[in-house]
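**Student:** Fold the following.
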Amino acid sequence: MRVLVTGHHGYLGSVLTPMLQAAGHEVTGLDTDLYADCLLGPAPAEVPTLRLDLRDVLPEHCAGFDAVCHLAALCNDPIGNLDPELTYDVNHRATLRLAMAAKAARVSRFLFSSSCSLYGAGLDDRPLTEDAGFAPVTPYGDSKVRAEQGLTELADDDFSPVFLRNATAYGFSPRLRGDLVVNDLTAHALLTGEVRLLSDGSAWRPLVHAEDICAAFLALLDAPREVVHGRAYNVGLSTENYLIRDVAELVAEIVDGSTVTFAGGASADARNYRVDCDRIAAEVPGFQPRWTVRKGIEELVEAYQRHGLALADFTGDRHQRLRRIQALRSAGRIDAALRWRDSQGRPATTGGAEGTGRAEGAAA
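**Tutor:** Okay, the predicted model is just below:
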């Protein structure tokens, strides 16, 4: 297929794009490059890149593609809380704009990177299926709910959205995110000897490796339309739900010499849920997740050591997404709406496409 991947220079996109190419797909990326320089190790090979703002996509930009893998978003709760209205603008309204452009261009399949964050606060202790009610506790989670609802309204015989409700991601990527719980705990254990919890660790969280999320995208590209049309899937394994304190203990077990500690005043996390991933296992047999949290921690330790991860880089604006946004704003490189500025502080010119170009504009 010819596949457009939005956010291809992000944490997941840097893993998905090479996997799509290895499977024989022809990939074009769309990204703002807010995080293009946030590398740990070599960058993935470049692909043709659309240079435009996600919020400015037109049907002509989607012409000729068979599918869209839509990853681009303001990617976590701290960034979402920084400016909730901007989060809705990018994660909700720009998603629907992209979908309408894709539909007008006769793109048949639209795979949306949603999130289990839309479950927010589980109403009881049972694992949640895709039919559970939504209870988001942050603008990020709520923006995913609204995007799914809007995409459902666009679905018809010619336009087929599918919703990947990813569990909390972890694992190595060339554009590492340090603000993900397993990645964070493992780095601090290795670099400081402390597996430091900011909460009391009592919350449940489903966890899934970045490669397994990308494997789900590949499987859903190949799945029969009549099976997956308009369907939501919890992406992960039902056995990979963890109490955060148990993740911390597992990290301490694997990283020699590290111990679990709690930040002063640590309290319960409002985001507390387990999910049931049996639907994707039953309906999409091509999805075969390979990772467990234990294997992922071991992978991270090896990758951090191999690439010489330093604490200053991990805790600074290279691998912490919110700090990256704040640093770009403070330097005048982006404005309050996350649009790039030129050297004179004017809006940067966007639009067009090129083989390895830097995309500039909205958050991806």
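**Student:** From here on, just use CA atoms for contacts and neighbour counts.
**Tutor:** OK.
**Student:** Now do the end-to-end distance for stretch 67-83.
**Tutor:** In stretch 67-83, first residue to last residue: 31 Å (CA to CA, to the nearest Å).
**Student:** If you count neighbours, what's buried in it?
**Tutor:** Neighbour counts over stretch 67-83 (16 or more other CA atoms under 10 Å) mark 67-80 as buried.
**Student:** same check, this time on stretch 289-304
**Tutor:** So, applying 16+ other CA under 10 Å, buried residues of stretch 289-304: 289, 291-293, 296-297, 300-301, 303-304.
**Student:** what's the spacing between it and its chain's center?
**Tutor:** 18 Å (CA atoms, centre = their mean, to the nearest Å).
**Student:** Not counting its own residues, what contacts it?
**Tutor:** Residues from elsewhere that reach stretch 289-304, judged by CA atoms under 8 Å, 6 or more residues apart in numbering: 170-172, 182-183, 186-187, 190, 207-209, 212, 215, 236-237, 240, 247, 250-251, 254-255.
**Student:** Let's compare: structure for the following, please.
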Amino acid sequence: MNKKILVTGGAGYVGSVLVRALLKKGYQVKVLDKLVFGKGSLEEIKDQIEIIEDDVCTTGPEIMEGIDAVIHLAGFSTEPVSQYNPRYTDLLNHLATERMAKFAKEKGVKRFIFSSSCSIYFTYNTPPDPSPSKETDSINPISAYSLSKRAAEQAILELADDNFQPVIFRKGTICGWSPRMRFDLIINAFAKDAFSKKLLTVDAGGQVWRPIIDIQDVVLTYIKALELPLDKIGGKIFNISNDNWNAGELAQKIKEIVKNRKGIDIQIETRPVNITRNYKADNALFKETFQLAPSRSLDEIVFEIWDQLEKSPEIANDPIHYNDKWHLQLMEQQKNKTA
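**Tutor:** Model prediction:
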């Protein structure tokens, strides 16, 4: 019998790509998702999966019945909205994660893969060109989002034993097309702005560093985490990234890509704002353990997005593709309902 995987947040940016890949690999899939971004990302595969429309904060332990492994993606995924409501951020990203991990352990689900973030490495007074942070480095997260992710990591690692083996992925900034697209991530935003504005705006003189990872490589990593022996990955943290880029280099590279491929000149402007978040991640442990080379070039990633925008240019302005805008819009609607 094929293994059944529970994917929380399976209708989201990463989840909607991951679920399709799991089906192609022959896995059975159960999705737990509140569907705050709607059902559209899973519409074409809804008859091939089990979808539970519920919240990780309220669902019960029965969600784990018949499950062989959990990939826990659900949670707030952006810094600004997290700062807007730190208490709810901790509830969703930390306490709900601990809750789901306890359910998994109680039901005998040994493999629990958690989506954390490299943004926990950012702190105040980071130098303009920081050294890449390792998984073993001492960290001092400062934002509500980063604090919630670190607290979740610690909580599930404390549950680890011979019968429960969490695997933690601190993912870099993800890029690439998804059925639940996001245009608020740096490469996706640059690809969209190159298409729609022919202009790339770079903050802080372009000296903002990020670890970057292709969404296809994120998905391959999750699938490999289902296959690797737990004695290699259980109870461990991995920085998941292809490489570290600064915004100025990315903008220049995308300008060159578009010129070479489309013959279109893209302008770059810089804004002298303070660096708000700036960090690099060391990916040596990830590369050594997972043995995954980048599956696509930056050109391929950018023009997959470009091709989708040519088909449907109106999506560039839809707030559903910007997590901060969408969550704030939902919060405002909820406030009006209760006023």
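**Student:** Which of the contacts of stretch 289-304 of structure 1 fall within helices?
**Tutor:** Mapping these onto helices (DSSP state H) picks out 182-183, 186-187, 190, 212, 215, 247, 250-251, 254.
**Student:** what range in structure 2 matches the longest helix along structure 1?
**Tutor:** For structure 1, the helix with the greatest residue count under DSSP H is helix 139-154. The aligned range for helix 139-154 of structure 1 in structure 2 is 144-159, by TM-score structural alignment.
**Student:** gap between the matching stretch and the chain center?
**Tutor:** 16 Å.
**Student:** Would you mind pulling the contact partners of it?
**Tutor:** 76-79, 82-83, 86, 89-90, 93-95, 97-98, 101-102, 116-117, 119-120, 141, 166, 168, 235.
**Student:** And those, which of them are buried?
**Tutor:** The buried subset of the contacts of stretch 144-159 of structure 2 - by 16+ other CA under 10 Å - is 76-79, 82, 86, 89-90, 93-95, 97-98, 101-102, 116-117, 119-120, 141, 166, 168, 235.
**Student:** returning to what we had before: the buried residues of stretch 67-83 of structure 1: which two are farthest apart?
**Tutor:** Ala67 and Pro78 (30.4 Å; CA to CA).
**Student:** ok, so what distance separates Cys116 of structure 1 from Phe163 of structure 1?
**Tutor:** Cys116 of structure 1 sits 11 Å away from Phe163 of structure 1, going by CA to CA.
**Student:** now Leu4 of structure 1
**Tutor:** Distance from Leu4 of structure 1 to Phe163 of structure 1, by CA to CA: 16 Å.
**Student:** and if you look at Arg51 of structure 1?
**Tutor:** Distance from Arg51 of structure 1 to Phe163 of structure 1, by CA to CA: 26 Å.
**Student:** okay, and stretch 101-115 of structure 1 goes to which residues in structure 2?
**Tutor:** The aligned range for stretch 101-115 of structure 1 is 103-117, by TM-score structural alignment.
**Student:** what's the distance between the strand or helix carrying Ala312 of structure 1 and the middle of its chain?
**Tutor:** Assessed by DSSP states H and E, Ala312 of structure 1 sits inside helix 311-315. Centre-to-centre, helix 311-315 of structure 1 and its host chain are 21 Å apart (CA atoms, centre = their mean).
**Student:** Okay, buried residues for it please.
**Tutor:** Within helix 311-315 of structure 1, the residues that count as buried by 16+ other CA under 10 Å are 314-315.
**Student:** what comes into contact with it?
**Tutor:** 178, 187-188, 191, 319-320.
**Student:** tell me the two of those that are most distant?
**Tutor:** Within these, Leu191 and Gln320 form the most distant pair, 15.9 Å apart (CA to CA).
**Student:** So between the two, which is more surrounded?
**Tutor:** Neighbour count, other CA atoms under 10 Å: between Leu191 of structure 1 and Gln320, Gln320 has more, with 20 against 17.
**Student:** Now do the contacts for Pro130 of structure 2.
**Tutor:** Here Pro130 of structure 2 is in contact with 278-280 (CA under 8 Å, 6+ apart).
**Student:** tell me which of those are still there in structure 1?
**Tutor:** Using both residues aligned by TM-score structural alignment, their matches' CA atoms under 8 Å, structure 1 keeps these contacts from the contacts of Pro130 of structure 2: 279-280.
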